[in-house]
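Q: No letters, just coordinates:
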């Protein structure tokens, strides 16, 4: 089965027999067979009729419409035959501490490996930097070695917290003093690097929320992060291994001069990114996100497979394909 992701303005969707057809100013651009669709995600302004929604519903295909700056879903018509089954398994396993710990260990272990890879890359620049980071790196190494033996989520969170403190302390030793970074802070971020971290983590979080909806799971029910009002805990779970990749990219943003200290100013205790900086940041982020999105998709597919394996399920837990309609040539390729 396939998820169709439409991110192009001005298209018109019509039903043409057993296919979904795409038109641009009455010119037919391509079709996709309805029978292969599991869900359709719409992220641009386009036209479609009630008959299209009705036909998708008859085929059991879900429709997700994303709108606004955070691209939060404003309409969800789930493919109940698939989604309901997946979510029931998700809810049941989220109540089992052994399964939650198993998944959490994997995510945290991958995150710590990513942190060590980031620090190793920074240390490789010269021997002086390596010596400055050595003590902090050793703490993260010890934490990574203990992950598989932690008895519960609380201990795992404590271990992750200790590693994070030393990881960010190491980053502070390689970032320019002009950024004023002394460690992780937020709500509000109080220096330029923390502004970039918080903004990027937020954008990645909502990319994961979208991907989780497309997978047919509930983003609010996680396995490592406990349920909290208004928090997509599963997205927070899946974000953990991606953070070091983003951190490394954020360091490079300043090293390469894409972002500069003068792009930021203080308003009370909060550090703010100026308009010129935001324009450069969003352009750079969108370019980098093209490489991160496949990782998010794979994380969701791996989780789906783990859920099915844990409950002995096969039907409805197979990985799905993603079909992206973004440019005119991409649409034409679907004919």
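A: Structure's in. What do you need? All figures in this text were calculated on a predicted structure; none of them were measured in a lab.

Q: Please make it C-alpha for all contacts and neighbour counts, starting now.
A: Will do.

Q: Other residues contacting the host helix or strand of residue 205?
A: For residue 205, the host element (DSSP states H and E) is helix 192-215. Contacting residues not belonging to helix 192-215 are listed as 3, 39, 41, 64, 70-73, 179-181, 184-186, 189, 218-219, 232, 235-236, 238-239, 243, 246-247, 250, 261, 264, 271-273, 285, 293, 296-297, 300-301, 304 [C-alpha atoms under 8 Å, 6 or more residues apart in numbering].

Q: just the helices in the stretch 101-250 of the chain please.
A: For the stretch 101-250 of the chain, helices defined by DSSP state H, counting those that start in this stretch occupy the ranges 127-146, 153-174, 192-215, 233-239, 243-255.

Q: Of those, flag the one that's most buried.
A: Among these, helix 233-239 has the highest mean neighbour count (mean count of other C-alpha atoms under 10 Å), at a mean of 24.

Q: here comes the other one, which I'd like you to weigh against the first:
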């Protein structure tokens, strides 16, 4: 079974005959990208060599300083394996994709037509937001009966506020208004995190509001890192379909970004990232020591990123009984199915109208 590989060590990734090998550096003295003015290769790959079969690789995430060459890129392209690059601070920076394996001019034209039609675009944009808020409410309501009465009542009031914003979705006349409603709902959601995390965790990880560029405290840093991973997970599944990742409906398409992954990630962040954060913090697996302050912001250290990725990888393989297919489907496969649902809607919106994933478990 193919799976993603997460490489945190520095060194050189190379093709070895018809397989892959990571030649690690014996010493890892990385410095931030913005402090490296020479652009020289990483440390000498004089450490142990770790081979792994290319047949087992779905994608590769590069968190360390790893050198590659054109022979490796060609080999990965032949095998249909994408590379995802992250900088010193764990921010997603770029993707290296082979030629798209599934190509459909019909889907591409339908996707563009739905974007260019304000009415058709709003149908999809509203579904993305509605599903995202539904899943947020699902996460919040899980904690309502598990909290003491004062906290439970406060959380229930926040649920009602978000439900009110969700009820306004149908009347939104355009995308900016829709995104404003979603923004208000998310602000309300993030304000409840100290309640859901509990007093002990909230003292270790104080959190007032969501701040992104740069994240101001450990919890904001953890959310930012998790969300960037969620975007790449969604992008990996989009790549397996005929969808164009640059043409989106909720977020405005732009240069140098795969905005469709931003659309679909809204649905899956509560399920994949937020739940993972709650579990890791409540279990004490991630501690304040796993963060560092640099350049006016807070960032997750390598040890913390390893813990998060190990947990997320397990979560992606976790299965749930699908109500329509009547078989167990992994969380990762749910993302792929969401892409296929979108393809069917684009090709025949009357027969296969898109409805975003609503968590039922």
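A: Nice, I can see it. As the structure is a computational prediction, the values presented were derived from the model and not from experiment.

Q: Out of the contacts of helix 192-215 of the first structure, list just those in strands.
A: Residues of the contacts of helix 192-215 of the first structure located in strands (DSSP state E): 3, 39, 41, 64, 72-73, 264, 271-273.

Q: quick one: which of the residues you listed has the most company?
A: residue 39 (29 neighbours; other C-alpha atoms under 10 Å).

Q: count of residues packed around the nearest residue to residue 21 of the second structure once chain neighbours are set aside?
A: Once flanking residues are discounted, residue 21 of the second structure sits nearest to residue 51: 4.0 Å by C-alpha to C-alpha, 6 or more residues apart in numbering. Neighbours of residue 51 of the second structure under the rule other C-alpha under 10 Å: 15.

Q: For residue 232 of the second structure, see how far away residue 51 of the second structure is.
A: Residue 51 of the second structure sits 24 Å away from residue 232 of the second structure, going by C-alpha to C-alpha, to the nearest Å.

Q: Now for residue 186 of the first structure: which residues touch it?
A: 194-195, 198.

Q: Save those residues as JSON lines, and put in distance to residue 159 of the first structure too.
A: Below are the contacts of residue 186 of the first structure laid out as JSON lines (distance: C-alpha to C-alpha, whole Å):
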{"residue": "194", "distance to residue 159 of the first structure": "22"}
{"residue": "195", "distance to residue 159 of the first structure": "25"}
{"residue": "198", "distance to residue 159 of the first structure": "22"}
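
Q: ok, the residues you listed vs residue 11 of the first structure, which is closest?
A: Ranked by distance to residue 11 of the first structure (C-alpha to C-alpha), those are led by residue 198 at 34.2 Å.

Q: Look up how far residue 244 of the second structure lies from the alignment partner in the second structure of residue 293 of the first structure.
A: Aligned by TM-score structural alignment, residue 293 of the first structure pairs with residue 332 of the second structure. Counting by C-alpha to C-alpha, the separation of residue 332 of the second structure from residue 244 of the second structure is 19 Å.

Q: Equivalent analysis for residue 195 of the second structure, please.
A: According to C-alpha to C-alpha, residue 195 of the second structure and residue 244 of the second structure sit 40 Å apart.

Q: One more: residue 294 of the second structure?
A: From residue 294 of the second structure across to residue 244 of the second structure, the span is 36 Å (C-alpha to C-alpha).

Q: how distant is stretch 259-274 of the first structure from the center of its chain?
A: Here stretch 259-274 of the first structure is found 26 Å from its chain centre; the criterion is C-alpha atoms, centre = their mean, to the nearest Å.

Q: same question, stretch 157-170 of the second structure
A: Centroid separation for stretch 157-170 of the second structure versus its chain: 24 Å, with C-alpha atoms, centre = their mean.
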